[in-house]
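Trainee: requesting a structural model of the entry that follows:
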Amino acid sequence: MSPNHTAARPWDGPHAGLRPSDDELARRRTAVRALMEEEGVEALLLYGSPGLDGEVNYLADFNVTREAVLVVPATGEPALYIEYFNHVPHARRSARGCEVRWGHEQIAETVADDLRRRGLARTSVGFAGLLPVQRYHALCEELPSVNFRDLTPVLRRLRLVKSEEEIALLRRGAWLTDLAMEALAREARPGLTEYDLVALIEAAYLGAGGQTTIHYLATTPMEAPVRCVPAQQPSRRTLAPGDVLLTEISAQYRGYPGQALRPFTIGAGPTPRYQRMYDVAVEAFERIAAILKAGATTDEVLDAAEYIHAEGFTICDDLLHGYGGGYLPPILRTRRTRAHPHPPFRFEANMTVVIQPNVITPDEQAGVQVGELVRITQGGVERLHTYPMRFTRCG
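Mentor: Next up, the predicted model:
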């Protein structure tokens, strides 16, 4: 059965969520230039590559297709440099608020030329994003008098609080992600391989305009498990009755993803051990969700997470992380599973985070994971997903 892409959609409202408005992009540029002035830089270089392009997308409304650098001067028009020449026509049609240019064979040298033309070869220049060391060294060699500063943390801090238009786009990402969960609940059965499951997941949202951020999954027998957390790559393993399927799925729309984590059983209900792990995971999720609101602290979240250890379990994956335009702070593990104490952090309204307790046995052989993207509000959390919290039996 094909998913119903014409059903009522949860992001409909004051803003349709198709693309950021011109006013929204202007608001972002103003905020970034205010940050630049505060940090004392005359230009900001935003680096992006596929999956790591939150900074570029934030200001140019463009999902990077290979490699790109957005040059944002304190005054004047930004310029977006695209690595591959055949990617330039698409970028010119898609990117907004900037002039799109070819980056030539050496994109760092081309960016350095841009800064020289703007008279910025002896100034302080910031950069943000995971700029490769080769590109950084090339910039330093081309512009030895420039003081380059990594502003990635301060720019990401600026982006933690989402606008109403960003929330609308995240709702769309959550809807697309829920389509994948519905497809698994409907179609997963004995005889399919993990590769088949990935095909089901992508088919659910590609026709609705979605793109893949991640689709992690793992299958293992509940009576003799050897996997406790969704895997980053699927295998040829064939599903059999009595298996558990662990999932972490993020489908996105124009760089704004949802994220949902649910377990499924195949051809049988959960065993008592898996039912207990699921119950503990859901209780941990609900305890954390009950604490989160504007003004709540990470210490309060970590206090609630001690419940997992009190029940005799531990975790593998992160407990909670910021999300939406990148993998963002705070990134939390439980106190007993982190090497160093977490830095202090206070949540604010319109931050978006994924609560995702991955409850596992101490020997790391068995586990379940539940979770989803939520919005922090003044009084609590708003769940952006509609797919229910349940341990679904398939097949």
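
Trainee: CA only for contacts and neighbour counts going forward, please
Mentor: OK.

Trainee: all strands for the stretch 151-300 of the chain, in order.
Mentor: 211-221, 243-253, 256-257, 260-261, 263-266 (DSSP state E, counting those that start in this stretch).

Trainee: and those as TSV, adding distance to Phe285?
Mentor: Written out in TSV, the entries for these read as follows (distance: least, Cα to Cα, whole Å):
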stretch	distance to Phe285
strand 211-221	20
strand 243-253	15
strand 256-257	20
strand 260-261	11
strand 263-266	14
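
Trainee: possible to save these as JSON lines with mean neighbour count?
Mentor: Converted to JSON lines, the strands of the stretch 151-300 of the chain look like this (neighbours: other Cα atoms under 10 Å):
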{"stretch": "strand 211-221", "mean neighbour count": "21"}
{"stretch": "strand 243-253", "mean neighbour count": "27"}
{"stretch": "strand 256-257", "mean neighbour count": "28"}
{"stretch": "strand 260-261", "mean neighbour count": "27"}
{"stretch": "strand 263-266", "mean neighbour count": "26"}
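
Trainee: one more to line up against the first:
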Amino acid sequence: MNETHFFERRRRLLDLMDEGVAIIASAPLQTRSNDTEYPYRQNSDFYYLCGFTEDNSLLVLIKTATETKTLLFVEAYNAEHALWNGARLGLEGAKERFSVDEVRDIADYNETIKEILREHINLYIDLYSDSSRLTEAKQAAQALHSSRGIKRHIRSIRDVTYLIRTLRLFKSAEEITQIRQAIDITAKAHHAAMRECRSGMSEYQLQAAMSYVFLSSGAAYEAYGAIVAGGNNANTLHYIDNREVLRDGDLVLIDAACEWNLYASDITRTFPVNGKFSNAQREVYAKVLAVQLQVIGAIKPGVKRDWFQTYSEELLCDALIDLGILSGKRETLMEAKEHKKYAPHGIGHWMGLDVHDPCPYVDEAGEPLAFAEGMVMTIEPGIYLRADDESVPEKYRGIGIRIEDNILVTSAGNENLSSMIAKTIDEIEEMCNG
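Mentor: From the prediction side, this is the model:
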């Protein structure tokens, strides 16, 4: 992504700030076992503002009544580190790459930030981060607050993440391009799984087929831990064991996707292990698909999320009544939350740099946000009918179905970014048997 885009994001964040200092920290390394770490993944807020992908770095934004200033703290080049782990960009490389006012050595951060904080009254940080660098900044601010002879000192510590994530809620054309690429690769992976699935395979073998597509297509990482759930396993919403054998006559629910340049995709498809839906499976699947299509059709600018969620639950409750799983009037059933037993999760979530983008769902007054052009969200209705639930008609027991797509809100309504992935019963059976 062009450096101009990161510069513009910082400018917009500074516009939202009062006078003061904002500090955004990179993600720390995460230990996996003893002296080995997980593959590094940058803090999404930090990346959003500068595009820098190294750890042990900080972005500092300064705003006064007359000017703004941006500082990027990075690790200096170290030959020994380069030998073992690869060269860092270093101060000179960062100066050439990034459109910031100053690049400084992270080793000088503690002393530098104390001097900066002496001149300002507002500090913007992630209030809930456990970053040692942010803790040091808070401690420095508190120490200055109690010092004598300081004309100006930090009087308020504010949450910077709400401001950043309000900006992140609206995706630019460049961001949509990254998401499209992630979805295109994910589409190939889901189709590969459909074509390769056979009874007697293990769930992890289907996961491996998808991982091969991700890696061979240049997507280094999954966007989240893959769910490959055969049969009744689909009724465990966050099933990630992926170790059991797929059985003839069962469905398999796959919730798996990759990220591209840190931008996520998030796709779920449910299909028959043997390539042919049974009559009972077909009945439930058709209901879930009909709900999803109706919900997607309702997405357009101006629609409030609280209405949208209620609408999706009404449709799912109607579907459960039609299938004979619930009986009674919809209003009574929903008031008692009877439908939640079989459709327990929300209809969707924001998606972007994080698969569950932590962007606000309500405004500063606590009112639900209305959809607007540039927002991207998942739509993922599901019906889950456990094998041991004797209140469910026997023919449906053990069926778990979720269908998930990624939707962009447009000025005219919406665009299903993942519409190329087989989804109708005919499309899925053709793909499975192709």
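
Trainee: rewinding a little: so which of the strands of the stretch 151-300 of the first structure comes closest to Ala290 of the first structure?
Mentor: strand 260-261 (18.3 Å; Cα to Cα).

Trainee: regarding the first structure, what is its longest helix?
Mentor: helix 164-187 (DSSP state H).

Trainee: tell me where the second structure has helices.
Mentor: 3-16, 44-50, 79-85, 90-97, 109-117, 132-145, 160-168, 173-196, 203-216, 279-297, 305-322, 330-335, 425-432.

Trainee: which other helices and strands does the fifth one contact?
Mentor: The criterion is 3 or more Cα pairs under 8 Å, 6 or more residues apart in numbering; DSSP states H and E, and the helices and strands that helix 109-117 of the second structure contacts are helix 132-145.

Trainee: pull out the buried residues from the helix it packs on.
Mentor: Arg133, Leu134, Ala137, Lys138, Ala140, Ala141, Leu144, His145 (16 or more other Cα atoms under 10 Å).

Trainee: the fifth one reaches Ile116, doesn't it?
Mentor: It refers to Ala140 of the second structure. No. Counting by Cα atoms under 8 Å, Ala140 of the second structure does not reach Ile116; the two are 10.3 Å apart.

Trainee: report how many residues lie close to the corresponding residue of the second structure for Thr297 of the first structure.
Mentor: Matched to the second structure by TM-score structural alignment, Thr297 of the first structure sits across from Lys304. Look at Lys304 of the second structure: counted by other Cα atoms under 10 Å, it has 18 neighbours.

Trainee: contacting residues for the closest residue to Lys304 of the second structure other than its chain neighbours?
Mentor: In space, Lys304 of the second structure comes closest to Ala370 once its chain neighbours are excluded; the distance is 4.1 Å by Cα to Cα, 6 or more residues apart in numbering. Ala370 of the second structure is in contact with Pro301, Gly302, Val303, Lys304, Arg305, counting by Cα atoms under 8 Å, 6 or more residues apart in numbering.

Trainee: recalculate using a threshold of 10 Å.
Mentor: Listed by Cα atoms under 10 Å, 6 or more residues apart in numbering, the contact set of Ala370 of the second structure reads Lys300, Pro301, Gly302, Val303, Lys304, Arg305, Asp306, Trp307, Phe308, Tyr361, Val362, Asp363.

Trainee: and those, which are buried?
Mentor: Buried among the contacts of Ala370 of the second structure by 16+ other Cα under 10 Å: Lys300, Pro301, Lys304, Arg305, Phe308, Tyr361.

Trainee: can I get those residues in CSV with distance to Glu8 of the second structure?
Mentor: Converted to CSV, those look like this (distance: Cα to Cα, whole Å):
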residue, distance to Glu8 of the second structure
Lys300, 27
Pro301, 25
Lys304, 29
Arg305, 28
Phe308, 32
Tyr361, 24
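
Trainee: ok, so of those residues, who is nearest Ala107 of the second structure?
Mentor: Tyr361 (38.4 Å).

Trainee: give the contact list for that closest one.
Mentor: Contacts of Tyr361 of the second structure (Cα under 10 Å, 6+ apart): Thr166, Leu169, Lys304, Arg305, Asp306, His349, Trp350, Glu367, Pro368, Leu369, Ala370, Phe371.

Trainee: now swap in Ile82 of the first structure and tell me
Mentor: 48, 64-70, 88-89, 91-92, 100-104, 107.

Trainee: put the buried members of those residues into a PyMOL selection.
Mentor: PyMOL command restricting the contacts of Ile82 of the first structure to the buried ones, with burial defined by 16+ other Cα under 10 Å:
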select buried, resi 48+64+65+67+68+69+70+88+91+92+100+101+102+103+107
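
Trainee: one step back: superposed on the second structure, what's the mean shift for the longest helix of the first structure?
Mentor: Helix 164-187 of the first structure, aligned to the second structure and superposed, deviates on average by 1.4 Å (mean Cα distance after the TM-score superposition for the first structure).

Trainee: returning to that earlier point: may I see the buried residues of helix 132-145 of the second structure organised as CSV, with distance to Arg282 of the second structure added?
Mentor: Output for those, formatted as CSV (distance: Cα to Cα, whole Å):
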residue, distance to Arg282 of the second structure
Arg133, 55
Leu134, 53
Ala137, 58
Lys138, 58
Ala140, 63
Ala141, 62
Leu144, 67
His145, 66
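
Trainee: Arg282 of the second structure matches what in the first structure?
Mentor: Using TM-score structural alignment, Arg282 of the second structure lines up with Gln275 in the first structure.

Trainee: Arg168 of the second structure too?
Mentor: Per TM-score structural alignment, Arg168 of the second structure is aligned with Arg159.

Trainee: OK, contacts around the residue nearest to its match when sequence neighbours are not counted?
Mentor: Once flanking residues are discounted, Arg159 of the first structure sits nearest to Gly325: 7.9 Å by Cα to Cα, 6+ apart. Contact analysis of Gly325 of the first structure by Cα under 10 Å, 6+ apart lists 51-58, 156, 159-160, 162, 166, 170, 254-257.

Trainee: same thing but 7 Å
Mentor: The contact partners of Gly325 of the first structure, by Cα atoms under 7 Å, 6 or more residues apart in numbering, come to Gly54, Gly255, Tyr256.
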